[in-house]
Every structure is written in C-alpha cells, then in structure tokens.
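**Q** Structure of the sequence below:
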Amino acid sequence: MAKKIPLTTAQALIKFLNQQYISIDGVETPFVEGIFHIFGHGNVLGIGEALQENPGHLKSFQGKNEQGMAHSAIGFAKQSLRKKIYAVTASSGPGSANLLTATATAFANNIPILLLPADTFASRQPDPVLQQMEQPLSAAITTNDAFRPISRYWDRVQRPEQLMSALIRGFEVLTNPESAGPVTISICQDTEGEVFDYPEEFFKKRVHYVDRRQPTERELNEAVALIQSSKHPVLLAGGGAKYSEAGEIIEKLASTHNIPVVETHAGKSIVTPDFPQAMGGAGVLGTAPANQVLMEADLVIGVGTRYSDFTTSSKTLFNFETTKFLNINVNRFQTTKFDGLQVVADAKATLTAISDTLSDYQTEFNDVLAQYKQNWQAERSRLRQTTFSRTDFEPEFPGHFSQDKLNTYADRLKTELTQTSALLTINELFDENAIVISSAGSLPGDMQRTWDAKGKNTFHLEYGYSCMGYEVAAALGTKLAEPEKESYAFVGDGSFLMMHTELVTALQYDKKINVLLFDNAGYGSINNLQMEHGLNSQGTELSNSQDQVMQIDYAKIAEAYGAVSYKVNNLEDLTAALLAAKEQTSSTLIEIKVLPKTMSNDAIGSWWRTGVSQLSTSPKVQAISDHEMAESKKAWLY
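**A** As a prediction, this is how the structure comes out:
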C-alpha cells in the first residue's frame, strides 16, 4: 500500500511547490523560486504557518501592496524568460481583490504566475465572516470568482484532497508555452488548516519538460516557398521570439538574406541596435525605419506576436492588397491573425529549419536599410540636443501649450530640461547589461522609439496591458531574476503616484533597484491624446485649486523610505546623479524635472484609432472624427 503523509492543505501546498522543476533544452532548474505574501485574515494561519514550519528552498518576501507584489512576480517571470516563477498569496476579500489588476497584466502578457488568494469558509458555518461579501444569487460566489475571466486556469479548493488535481492541472498551464499565464487557485481558509493523508507519490520530484515543437513538413515547405516568392519580407519579432531565445537564429537569417528585423514592445532587445538589419520598434511608438520597411513589405514574418493595435498602427501600417503574412507562434489562435500562413511551432526551432532550407535567397532591400537607419540616427541626435527657449521654443507637440504656459511650467518645476534630451543622455551613460523597465505614460513611447538597448534581454517594457504602477514593482522582480545587473525603473510622476510601494520591499530585503522618475507634473501621454483630438486640457495636469502646477518633492519621499535620492533639472546634474547612483549599494531614486510636451512625437506610419466622438459641437473635434473614420476604413477587418 502506498505510503500516506498527514499534512494540512497549506503544508501540502508548500511541499509540492518545492518539488516542481522545469527542463528546457536539457537544462533542469527549480520552477518555483519563492512566494510573495501579504498575510492577513484567511492565509496567515494556513499558508503562513506552513511557510514558517518548512519552506524548503522557497524564498519568502513580504509585499507592501497586493497588486505591487504580484507585479514584482510578473517582472521576475518575464525577465527569467518564463523559466521560473514566484507564487503570490493574499488574504481573503479586499486583499485578494487587489490582485485582479496584476492578474490581468499577466494574462495580457502571457506571463506565468501562481496566485493563491484566500477564500471564504468551505463549511460556510461562520458566514458572513470579516471581509466576506454576500451575493444573494448564490452562496458559492465569492470575491475570487472575479479571477475566472482573467486566469488561464482557475480553481477553488474546498476539501484538502482537491489540492492535488488543482495543482497538477495548474502547473500544466504554467509550464506550457502555449497557455502560459496566470493560474489562480483559491483555497478556503478553513481548508488551509485541515489535515489529509496525502499519498507520498504526490510529492515526488516533478520535471515539466518544455520540448520545442517542430514545424510540420507542410508548414515548413509552405513557409519557405512564401519567403522565396517575396522581394521585401520583414521579420517582426515579438515576445514569443524572446521567450524562445530565438535571437541568434534571427540574426543569422537577417544577415544572410538581408531581411530587416523590427520589434514589438515585448520583443525589443532580442537584437541590438548596432545589428545592420535592426530597424527598431514598430507601430504607433515605432521608429521611422521600422515603420518604413513594414509599409513596403510584401511579406510580414510575425514571430511570437499577437499583432496588437500599437504594433500594427491600428491595422493601418500594412498594405493588405499586396502584403502577405507568415505567422509563427506556439499558440494556434495567434497564428490566425490577418489570414496568414499558420505555423504552430516553436520560434527558434522554426526559424532554424527555415534557415537550413532558404539556400542563397536574397531580398531586394539592398542598401536602403542602412540609409533608413542613418536618417533615424540624425533624428535621435536632434532629440538629444533639443534645448528649451523662453521665447521661441517649438515643442514636439506644437500648438498644445502656449509659450507662456511652458514658461510657467519651467518656473514652477524649476527646470528647462526636455524629456528626450534627458532620456538619451541616460542612454549614453548606461552599462551594456543594465535592465530598463517601463510600462505606462509617455516614457514607453520614447523608449520604444529612441532607446538603444545595448545588451540582449535588457529592455523590459510591459505594454501588453500598459499597467500604470508596474514599473517600480517589476524592477524588484527583474533584480531578483538577475541580481548581478543594475535594474532601472523608468516611471512618470503619474505612474509613480499610482504604485511605488515595492520600493520599500526592495529596501527591506537589500535588493538594490534604481528609480528614474520623470516629473512633468501630469499625465502627459493622455494629455497629448486629449489635445490632439481637439479637446482642451482637462483633468490630466497636476494643478492645484489655484490652477498652479503642483510642486511635489518625490526625492524626499524616497529619502523618507531610506533610499538614496537625487534631484536634477539639468543634464550636468543628471549625469552626476547617474554615476553616483551606480556606485550606491542601496536603492536609489533620481527625480528628474522635465518640461511637458518634450517627449518624442509620432514617427512615419504612426496612427492609433481611438474613440473620438462622431458628433461634436466643436468643428475641430468633428474634423478629427471624420478623418479617423476615413482612416479606420483602410484597416483590415479581421
């Protein structure tokens, strides 16, 4: 008879997590690195007790906000190329509900994360307990049902023995590249402490093998034929290409056959800017070279991308009458986009097979790629050297703010620094292996468009969900993933105010992160969107009741937490602060005061469809609406 081990549900959970391994390309490593937790009603006496008693190899971190710690776990898994994860546990009710935003972020980005929200009593005898909502429709509905539509797998454990099937099914999803995403297993709080005789076999070492799915012979032959019949193919590298570690074979294909490479937000840094065929980021936030080659393309080879609206310029970037699509993805659903040729297989394996078959094929781009890049470097140089003038300044977004208003901003913020000159100065000073993180506001546009990622996998942009507040928390996650590298969160003042609590966690556990806070006293990205579509500025600037720009000292906030902080408003001080921060052993924050309207503007081919009113008393709004409707009709309907 099989041996039984009496354990509580929570103890069994921790024991199981310690025994999960993943094997990729013959390299076997533990899959679960540790657990982020905020203990409270529903999990402190269950999972909390189990972690105290026998944590095994699992590391344990006390988060400061449920959303923040889950974003740290996402940042860790993303930077680890989905080879390792952190679990996250929160108390029942509002604590668990705070995880919803991060869960949706993981879902949109296909990032594995194990969520363990505490649930109400399975027995229902004490109901309604503290922090329990009552749904008259059904006593079986709890807060945690809200996780169902944003989880790749969802389960509720109401009896100790249910834990076994829940975890086995959950880890199949977590370790499967096709289905990778958030797994939510809600454990009722009384069940966490209940004892069950678990079979010893349940706790055996489990190795989850990730075998690279090869393209079928038909898929390969059709893909090669499609490429060989094209004259101007473009390789569009997405996050799936990065997770597949396809960078080397992408470079081989591109250099051998002179195929330009453009990157999505998740794919950026799969090649470096000095690579001759690297054209930069694509789409709304893209570079002119990347968008130019996509507009000229007769074939788009989409590798590990879901073709989001920002990547495709709301489906207006391509000429659908002349452009064909070859879609390579482990997820079959994603290969159906734009009626492309579907290759449901691993990116690295597929591109390797294509490379072995293409022979002496050459595109007809010839020397034009070098010219496109040279023109773009001239534009980057202009942005780097842009300086403010109090008399005749031409901002990147002209016509939004008057010269007087910009002067007022300069006086209140005590700065004349432009955002692009600050960003590109930072870029020049960065080490090759330093990791940059961003997510929301105007910074993702500047970074996707102008940032030169000097090292592979050093650009960490969450733009699948563009979740405000992701940046500081994810910087902690990337630091945990690659502790030998400097980790920098690029964050606007609006996003910093939304969420920065895990800076305290980084300080608490001596995990150095660096926060580069660009303060333009408002939500610049949305203000631009608002004013570009004919509206006045409203509710997007940080102004007080006297309509004066607020003067917030963010450096003091960081200093109060215990971080080393710097305040800069010119390039000389910025350079000094960056060099000093690099030498610090503790977390740092550099508050960079920049003027509004000085972020980079759209490149060629950039257009984003938004919900403009189709009926307005404003002639300007109406004209923009009519133009948008005309543009949208050019888009592919699928």
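
**Q** going forward, measure contacts between C-alpha atoms and count neighbours the same way
**A** Will do.

**Q** Which parts of the stretch 301-450 of the chain are strands?
**A** 324-329, 341-344, 435-438 (DSSP state E, counting those that start in this stretch).

**Q** Repeat that for the stretch 1-150 of the chain.
**A** 4-8, 20-24, 27-30, 32-37, 59-62, 85-90, 113-119.

**Q** Residue 236 is nearest to which of those?
**A** strand 20-24 (24.3 Å; C-alpha to C-alpha).

**Q** buried stuff in the closest one?
**A** By 16 or more other C-alpha atoms under 10 Å, the buried positions in strand 20-24 come out as 20-23.

**Q** Make TSV from those and add distance to residue 495 to it.
**A** Output for those, formatted as TSV (distance: C-alpha to C-alpha, whole Å):
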residue	distance to residue 495
20	35
21	36
22	35
23	37
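
**Q** ok, of those residues, which one's closest to residue 75?
**A** Nearest member of these to residue 75, counting by C-alpha to C-alpha, is residue 22, at 18.8 Å.

**Q** One more sequence to fold, the one below, so I can look at both together:
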Amino acid sequence: MTRTIKLTVAQAVVAFLEAQYVERDGETTAFFAGCWGIFGHGNVAGIGEALLEREIAANAGTDEHILRYYQGRNEQAMVHAAVAYARHRDRLAAFAVTASVGPGSTNLVTGAALATINRLPVLLLPGDVFATRVANPVLQELEDPANGDFSVNDSLRPVSKYFDRIHRPEQLPAALLHAMRVLTDPAETGAVTLALPQDVQAEAYDWPEELFARRVWHVARPLPEQARISEAAELIRRSRRPLIVAGGGVIYSRAGEALAAFAEATGVPVAETQAGKGALPYDHPRSVGAIGATGTTAANALAGGADLVIGVGTRFSDFTTASRTVFSDPGVRFLNVNVATVDAVKLSGLALVGDARVTLEALIEEVGGWAVSQSERDRAEALAAAWEQTVDEAYSVDSGAALAQTRVLGLLNETLAPRDVVVCAAGSLPGDLHKLWRTRDHKGYHVEYGFSCMGYEIAGGLGVAMAVDDLGEDRDVVVLVGDGSYLMMNTEIVTAVQEHRDLIIVIVQNHGFASIGALSESVGSQRFGTRYRARTATGLDGDLLPVDLAANAASLGARVTRANSTEEFRRQVSDAKERGGVAVVHVETDPSFRAPASAAWWDVPVSEVSGLETTKDARAAYETSKHRQRQYLAPATERSK
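**A** Got it, this is the predicted structure:
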C-alpha cells in the first residue's frame, strides 16, 4: 500500500523542490538554492505559508536543507538575480521565483524572456486566479469574454520553455517532473512556469510519499556519433585558415582546458562571443579576442579570411557574425559543436550535436598531428599583439576633465584581482568590455547580451555574489552600470544590503544613452531622444537634468563615493574591495569619447526615404554594407568536396 503525506499543493511544491539534486561528472549538488518572492493575495497564503513553515523548521534545527526564502524588491529583478546565479553555477543550480497574481506575475515576463533567450534555468511560480471561479472576477483578474481559462499569466507562455497551470492537485506531480526535465536539460533549459491558482495552492491532498524522495537528475555529456566526428576531422585537416568561435557553451560545459588543448595542438586561433569571453585567458597564445560587431581587429581580420569556422557552444547571433558579413571568404565552411541541435545546424554547418568538452577531446584524437602552418600562427599572434597595443592606448587615454569610459575600464581591470567578476548587460559598456576587457579567469566576465536587458546589472550582480558565497570562492563582484540602466532598476541595492552581500557597483554617469546615441547618429537620427536634458521650446535640448545618482544609491543603503580623477577612482575601488559590503563608486565620464572599433557591421535598417540629409547619407552607407551580407546556404559537406 502506498504511503501518503497530507500537504497543501504549495507545501508539496516546496517539499518536492527541496528533494531535487543534479549530478554531472560524479559531483552531486542540491539544484534549488532558494526561492525569491514578493507576496500578495495570489501567493501569500499558499507558497508564502509553505516557505514560512520550512524556515521555522530550519530555525528549530529539525531540518537542514530547506528552500530558503529571499525577499526581492521587483519581480523582474528577482528573475535577473536568479538567472545570474544559475549562470555562475554553470546551470547546475537554480532558484525558484514566486509572485502574486496580476502585476506581480506580469512583471516576471521580461526576466523570463531573458532566461529563455540565454538558456538559463529559473522556475517561476506565479499566483493565479481562482480555479473554482466562484468569486470571479477577482482582484487583478483579466476577463476575456471569449476564453474562460485565461489569465495574465498566459503572457508567460511564449517566453517559457515549459508552461503549465495546476487546476487540480492530481496534476502537480507530472508538472513538477516535466519542470525538472526542462530545467536540467542543457539544450532545452530556460524559464519554466507553473501557474498556481490561489485556491489550489491552499488545497490539501494526500500525496504519495515517493514524490518527495531525493531525486538526482543526471546532466549528461553527449558525444556526437563517430561518423560525424570523422567527417569533422576531415574538414579540419583540409582547411588552411580555420578559426574557432568559442561561445557560452564552452563555459557551461567547463570545456576551457579541452579548448586550450585543441588550440595548442592544432594552432587554430580562438575568437570569443560575449557569452564565451573567458573561454581562454586573454593572453593565451591562441586567443585573438572578441569577434563580430563588437569584436577586435584581430578576430575580425581572421574571420574575414577563414576557410573553416569551428563554432563551439555558440548561437551565432547577429552580433557574433556581424549580421552575416564577418565571414567573407567565398568558400567558407562551418563546423558547429553544440548540445542544442537548433544551434548546431546554423549557417548550413556540419552539425556535431554534443557536449563541448567531450567533443573537443574527441576531435583532438581524430585530427591526430595536424596543425595549421607556422605562417598562419605567426599572423594570428601578430594581429592579436597589435590589438593589445590598441587596448593599452584605450586604457591610458586622457580625454580631459572627465574620464573616458575606456580609461575607467582600464583602471578597473588593473585594480581587480584575476578571479574577480565584472557584471554588465546593456548600453555602450558591453561592447567596450567585449573588445577591451582582459579576462583572466573563465568566470571573470559576466555580461548578459542575449537579451541585453537594461536593469539586469545590479540584480544580476547580486545573483553572482550569492553564487560566489555559496561556492566559497575568493572573488569580488563588480557591477558596471550606466546611468540609463541604473535609472531603470536599482532596487536590489536594498536586497544586497539586507542579505549582507559584498558588491561593488560602479555607476558610469554620461547623462544619456551613449550606445543608442551613437547608433542613432550612425543611422542619421542625430542622437534624437538619447540625451538626458531638460525640455525647452525646441525639444529635449536644455541643461543637464539635476539628477544625483550617488545620493540615490546612498538613500538605498549603499556606501557611496564619488571619483573625479584617476587616482580617486583607483583608490575608491581598492577601498571597496577591502571593506566589503555594498559599495558604490560614482564616476562622470566623457560621452563623446568612443572606444576603438574594428569596422564590423551591424544590420540596423535605415529609413529608405527621408527629408533629412543625415538619414539620406546613412541610407547610402547602409545599402553599401547590405551588399556584403550572406546567407551561407551551401552545406559544409558540399563545399568541402
């Protein structure tokens, strides 16, 4: 006879999550690090009560492992913190996030999209309207006259990798198992949503005891079939100018050593995407730095002449391919190593569907003693050295009264320890970081650029800091955030203070949207709507707004300093590292100074007709660049014959 345990649906969810573990390479760890939550009428009596019971049990010493509750200030920010945590943990640990029905739930949508686009696990537990519908319409219910089974939570469907609504307790076990299947699958992971009607959350049920037994989910390292590996090795051996593009899959697979071994054995240079930056240390002999629209002159020059592009764990986004213009050799072929089939088949490449680490190890064996010519090695090293000189110049530039943004990056790079983590997400900073930041550790670079979500930075930094603490790592976490992103979301400063986390936040104040301002200018729109200025009779072209972001950060509980010179900035960052806690360094920068570029293109369509001369000129330049764009339709195997 099956033994049962009487619990509410919410209590059963919490008990199940506490029993979930993940294992890879013989290392087993609890999968859920905790649950972020903001409570309202849609979850306070259900999930809220269940989390309270567990906390009381832990405080009484009756249970060691609990789903610890963390109090957020903004639902979107809670998801950002959860996603950043999962990224630093290589997707082997995650958070649940609970929100109330209505605006609390819809605030999750942006964070869910970010998680799914970046393929990072997070479990969303939004409250929902009554399953019984006896009191409809309830507070915050969206009534649809054509659909009775509809709520605002349905907005989470297109941004979730798995979505379910639990109308009855009997549905919960299958939904929970499906949720874990997706969350622990490297190829399919992302946001998972289990919508929980508020009356169902509080409903009691006799659950089979085995539902709450310890369950270990194995994360496999699949290896492509031998025939495909042999075919890939033949492509490599027949190439003369190959280039590796290392993506985030290298980091998540912990394939850095295998990548280094392959590059060293074959001499193939390695370029990095945003997510893959840190796959090799910046000064590794085979590293040529960032590739694509925000790439280095070295990587993009090699990409332009590459006859074989070996993508490892990359999605080949438009920034990586410079909108499909950077790989310009007429006979270029693609070989794609990826655990996700959807990425492995991109650009008509030969698909090696498998784990990055074991696939690279297999390729090393298969290619034998093959290597690129010494002249190609020398060329790659010379290009990389020339770019490093450019970085030196950008790091040391003196732009006048206010520091150049590149100077701030240089000072920060010099001041931080090799294992420290820089966190960023949107604006001009990610592009400058991608091409200029000298990463020395595979976890030293954390830039969210799949969704490039303004407001991710501080919440994401908090998530990284929590992961660092849980792993017992000796790292400082430094958030770089522009004034635009800071104004969008800064509330988790309060949470970082509440949780006693060490977090350094550098606010780069340039009084507007620097990145979009430059883009606006390049497409002929004259930086319209990108400056933070007071309104006058002719538009938003008045004085600088009297906004004091440093004072704002101080009001949220942070320890704040203002850096007005090179010496002050260096000293204040060093002091923040030494003292710990939540420290904010505010620095004014010169928005007119631009970082060095590699002349790579990004496809942003320009108005085909316009009365503005600036737009007409931009359109002419756009059409010229558009002609360089390619679709890469010929199969790799066809081009190799």
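
**Q** before we move on, the earlier item: looking at the strands of the stretch 301-450 of structure 1, which is nearest to residue 366 of structure 1?
**A** Of the strands of the stretch 301-450 of structure 1, nearest to residue 366 of structure 1 by C-alpha to C-alpha is strand 324-329, at 20.7 Å.

**Q** which residues of structure 2 does that closest one align to?
**A** Aligning strand 324-329 of structure 1 against structure 2 (TM-score structural alignment) gives residues 333-338.

**Q** And stretch 112-126 of structure 1, by the same measure?
**A** By TM-score structural alignment, stretch 112-126 of structure 1 lines up with residues 121-135 in structure 2.

**Q** ditto for stretch 80-93 of structure 1
**A** Under TM-score structural alignment, the match for stretch 80-93 of structure 1 is residues 89-102.

**Q** cool, and stretch 148-158 of structure 1?
**A** Under TM-score structural alignment, the match for stretch 148-158 of structure 1 is residues 157-167.

**Q** And for the matching stretch, what's in contact with it?
**A** Stretch 157-167 of structure 2 is contacted from outside by 109, 112-113, 116, 131, 156, 172, 175, 178-179, 182, 188-197, 200, using C-alpha atoms under 8 Å, 6 or more residues apart in numbering.

**Q** These in helices, which ones?
**A** 109, 112-113, 116, 172, 175, 178-179, 182, 200 (DSSP state H).

**Q** Make a PyMOL selection of the buried ones in those.
**A** Only the buried entries of these go into this PyMOL selection, using 16+ other C-alpha under 10 Å:
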select buried, resi 109+112+113+116+172+175+179+182+200
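
**Q** May I see the ones in helices among the contacts of stretch 157-167 of structure 2 arranged in JSON lines, with distance to residue 420 of structure 2 as well?
**A** Below are these laid out as JSON lines (distance: C-alpha to C-alpha, whole Å):
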{"residue": "109", "distance to residue 420 of structure 2": "31"}
{"residue": "112", "distance to residue 420 of structure 2": "27"}
{"residue": "113", "distance to residue 420 of structure 2": "28"}
{"residue": "116", "distance to residue 420 of structure 2": "26"}
{"residue": "172", "distance to residue 420 of structure 2": "41"}
{"residue": "175", "distance to residue 420 of structure 2": "39"}
{"residue": "178", "distance to residue 420 of structure 2": "36"}
{"residue": "179", "distance to residue 420 of structure 2": "33"}
{"residue": "182", "distance to residue 420 of structure 2": "31"}
{"residue": "200", "distance to residue 420 of structure 2": "45"}
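
**Q** follow-up on the earlier one: and of the strands of the stretch 301-450 of structure 1, who's closest to residue 380 of structure 1?
**A** strand 435-438 (18.7 Å).

**Q** Quick one: closest of the strands of the stretch 1-150 of structure 1 to residue 275 of structure 1.
**A** Taking those one by one with C-alpha to C-alpha, strand 20-24 is closest: 27.4 Å.

**Q** Look up how far residue 513 of structure 1 lies from the residue nearest in space to the middle of structure 1.
**A** Centroid-nearest residue in structure 1, with C-alpha atoms, centre = their mean: residue 462, separated by 1.6 Å. Note on residue 462 of structure 1: its distance to residue 513 of structure 1, by C-alpha to C-alpha, to the nearest Å, is 17 Å.

**Q** helices and strands around the top helix by length along structure 2, which ones?
**A** Taking DSSP H as the criterion, structure 2 has its longest helix at helix 374-396. In terms of contacts (3 or more C-alpha pairs under 8 Å, 6 or more residues apart in numbering; DSSP states H and E), helix 374-396 of structure 2 is packed against strand 287-290, helix 297-305, helix 405-415.
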